[in-house]
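> Make a model of this:
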Amino acid sequence: MITMDQIVREGDPVLREKAIELDLPASKEDHNTLEKMLQFIKNSQDDELAKKYNLRPGVGLAAPQIGISKRMLAVHFTDFNDKEYSMGLFNPKIMSHSVEKTYLQGGEGCLSVDRDVPGIVPRYARITVKGVNLEGEEVKLRLKGYAAIVFQHEIDHLDGIMFYDHINPDNPLQPPENSKPAEEI
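As a prediction, the model looks like this:
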């Protein structure tokens, strides 16, 4: 079981590496790792388990965050329209994105960042992601608003990018041009 002890914190070089693509079908070891990542996210949202194992709640986890520089991510969340997303993906890739931007009004957080980083993180309002799920099937997801933000955050980890890299250093609380808050999309 993955706990907060296995979560790599900012400053660790693995978080700045571009993760490698996996040969598919995934090895048994990689498959098991991705299943454990998804279970960690689910556990982190279960009040009883989170308290028992001292887990910080999260909605997504990328393999570099547990020290593995491979293109794998897991998400488990419900968007603002009550649509649930719960999956692990191998080799996820953003295939297209909107010009329009979005952001979370309260900013973003990260399991690998133990401090509060105030600021607006501009993201694409709509994206199309392709990847291979835990069942070995290729999936194509059209995502918008909050779901698009979560996937962009995790895919950024696979490219060595932290959420705060996107914050405007001169005016951190300024919403991006041509944007709406995710809550309104």
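
> alpha carbons only for contacts and neighbour counts from here, please
OK.

> In space, not sequence, find me the middle residue of the protein.
Geometric centre of the chain, nearest residue: E154, 2.6 Å, by C-alpha atoms, centre = their mean.

> was I right about it contacting A63?
No. Using C-alpha atoms under 8 Å, E154 makes no contact with A63, being 9.2 Å away.

> Mutual contacts of these two, please.
L73 (C-alpha atoms under 8 Å, 6 or more residues apart in numbering).

> The chain: strands as residue ranges?
60-62, 72-78, 84-97, 101-103, 123-124, 126-133, 138-144, 179-181 (DSSP state E).

> quick one: contacts of stretch 70-79?
Defining contact as C-alpha under 8 Å, 6+ apart, one finds that stretch 70-79 is touched by 19-22, 34, 37-38, 41-42, 59-64, 84-92, 146-147, 150-151, 154-155, 158.

> I'd like to know which of those residues are buried.
With burial judged by 16 or more other C-alpha atoms under 10 Å, the buried subset of these is 19, 34, 37-38, 41-42, 59-64, 87-92, 146-147, 150-151, 154-155, 158.

> Tell me which stretches of this protein form helices.
Using DSSP state H, the helices of the chain run over 28-44, 47-53, 145-158.

> for those helices, which one sits closest to N133?
helix 28-44 (9.7 Å; C-alpha to C-alpha).

> tell me which residues in that closest one are buried?
Applying 16+ other C-alpha under 10 Å to helix 28-44 flags 30-31, 33-44 as buried.

> Tell me what angle that helix forms with strand 72-78.
30 degrees (axes from the mean of the first three to the mean of the last three C-alpha atoms, to 10 degrees).

> Second input sequence below; structure requested for side-by-side comparison:
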Amino acid sequence: MILMKDIVRDDQEGTVLRDYAAKVSFPLTEEEQQLAKDLMEYLEISQDEELAEKYGLRAGVGLAAPQVNVSKQMAAVLVPSDDEEDDTPIFKDVIINPVIISESVQMGALTEGEGCLSVDRDIAGYVPRHDRITLKYQDVQGETHKVRLKHYPAIVCQHEIDHLHGVLFYDHINKDNPFEAPEGTVFFG
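Below you'll find the predicted structure:
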């Protein structure tokens, strides 16, 4: 089980957090299969208030392998339902070797800015991302998926893919004017 102590922080030296992660080959090794399970398990437990408190976890909707110091293009994403009558997640999968194959011109951003399990401080500012993307990735069985995502799930997946490329959310914040966003940006949350 992944705990907060296992998650690499952006101010730690000697980690793979800022490296471009290696592509994953199939079939997955037993170690890679376990990593995929552990990443998703963290998200599931962290989104359960009682269990998160019990294990001292910060809630998350995404966790990438480099955040646990493994240089592999693998991330778990679990965007919970926003429908009170249907608790089916909006998006839930372990995305392996993900590639954004198309993106909207329209940008989107979270009103409150973004956070990250690897960043222990609040960093103010808008993080402009593409509002809609088409994502191509492989699942743990090696099957290829192509999905269209918009709004919050698109933002989450772009955040996780950034981790696989050694990029952190605050790298996207305008240094001169953190609350400046491209014209026409749609805000969520």
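
> follow-up on the earlier one: got JSON lines for the helices of the first structure, with distance to I68 of the first structure too?
Output for the helices of the first structure, formatted as JSON lines (distance: least, C-alpha to C-alpha, whole Å):
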{"stretch": "helix 28-44", "distance to I68 of the first structure": "9"}
{"stretch": "helix 47-53", "distance to I68 of the first structure": "22"}
{"stretch": "helix 145-158", "distance to I68 of the first structure": "10"}
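
> out of those, which comes closest to L15 of the first structure?
Closest to L15 of the first structure of those is helix 145-158 (C-alpha to C-alpha; 6.6 Å).

> separation between K52 of the first structure and P25 of the first structure?
Note on K52 of the first structure: its distance to P25 of the first structure, by C-alpha to C-alpha, to the nearest Å, is 35 Å.

> try Y146 of the first structure
30 Å.

> and L63 of the second structure, what is it in contact with?
With C-alpha under 8 Å, 6+ apart, L63 of the second structure has these contacts: 39-40, 43, 75-77, 117, 160.

> Which position in the first structure pairs with it?
Taking TM-score structural alignment, the alignment pairs L63 of the second structure with L61 from the first structure.

> cool, M107 of the second structure as well?
Aligned partner of M107 of the second structure by TM-score structural alignment: K101.

> what does K72 of the second structure give?
Match for K72 of the second structure (TM-score structural alignment): K70.

> just to revisit the earlier point, to L15 of the first structure, which of the strands of the first structure lies closest?
Nearest of these (C-alpha to C-alpha): strand 60-62, 9.7 Å.

> roughly how far apart are A75 of the second structure and D38 of the second structure?
10 Å.

> now swap in P182 of the second structure and tell me
37 Å.

> ok, now which ones touch R123 of the first structure?
101-103, 148-149, 152.

> What of G56 of the second structure?
Here G56 of the second structure is in contact with 3-4 (C-alpha under 8 Å, 6+ apart).

> swap in E112 of the second structure?
124-126, 189.

> Check the residues you listed for burial and list the buried ones.
So, by 16+ other C-alpha under 10 Å, the buried ones in those are 125-126.

> Turn the contacts of E112 of the second structure into TSV, columns for distance to K136 of the second structure.
Converted to TSV, these look like this (distance: C-alpha to C-alpha, whole Å):
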residue	distance to K136 of the second structure
A124	31
G125	29
Y126	26
G189	26
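
> Skipping its backbone neighbours, what lies nearest P25 of the first structure in space?
G136 (6.6 Å; C-alpha to C-alpha, 6 or more residues apart in numbering).

> Now do the contacts for the residue mapped onto that neighbour from the second structure.
Mapped onto the second structure by TM-score structural alignment, G136 of the first structure lines up with G142. Going by C-alpha under 8 Å, 6+ apart, G142 of the second structure touches 26-28.

> on that earlier part again, nearest to V8 of the first structure, out of the buried residues of helix 28-44 of the first structure: which one, please.
Among the buried residues of helix 28-44 of the first structure, M37 lies closest to V8 of the first structure (C-alpha to C-alpha), at 13.2 Å.

> in stretch 155-169 of the first structure, what counts as buried?
Applying 16+ other C-alpha under 10 Å to stretch 155-169 of the first structure flags 155-164, 167-168 as buried.

> and the gap between N91 of the first structure and I68 of the first structure?
13 Å.

> again, but for N133 of the first structure
Where I68 of the first structure is concerned, N133 of the first structure sits at a distance of 18 Å (C-alpha to C-alpha).
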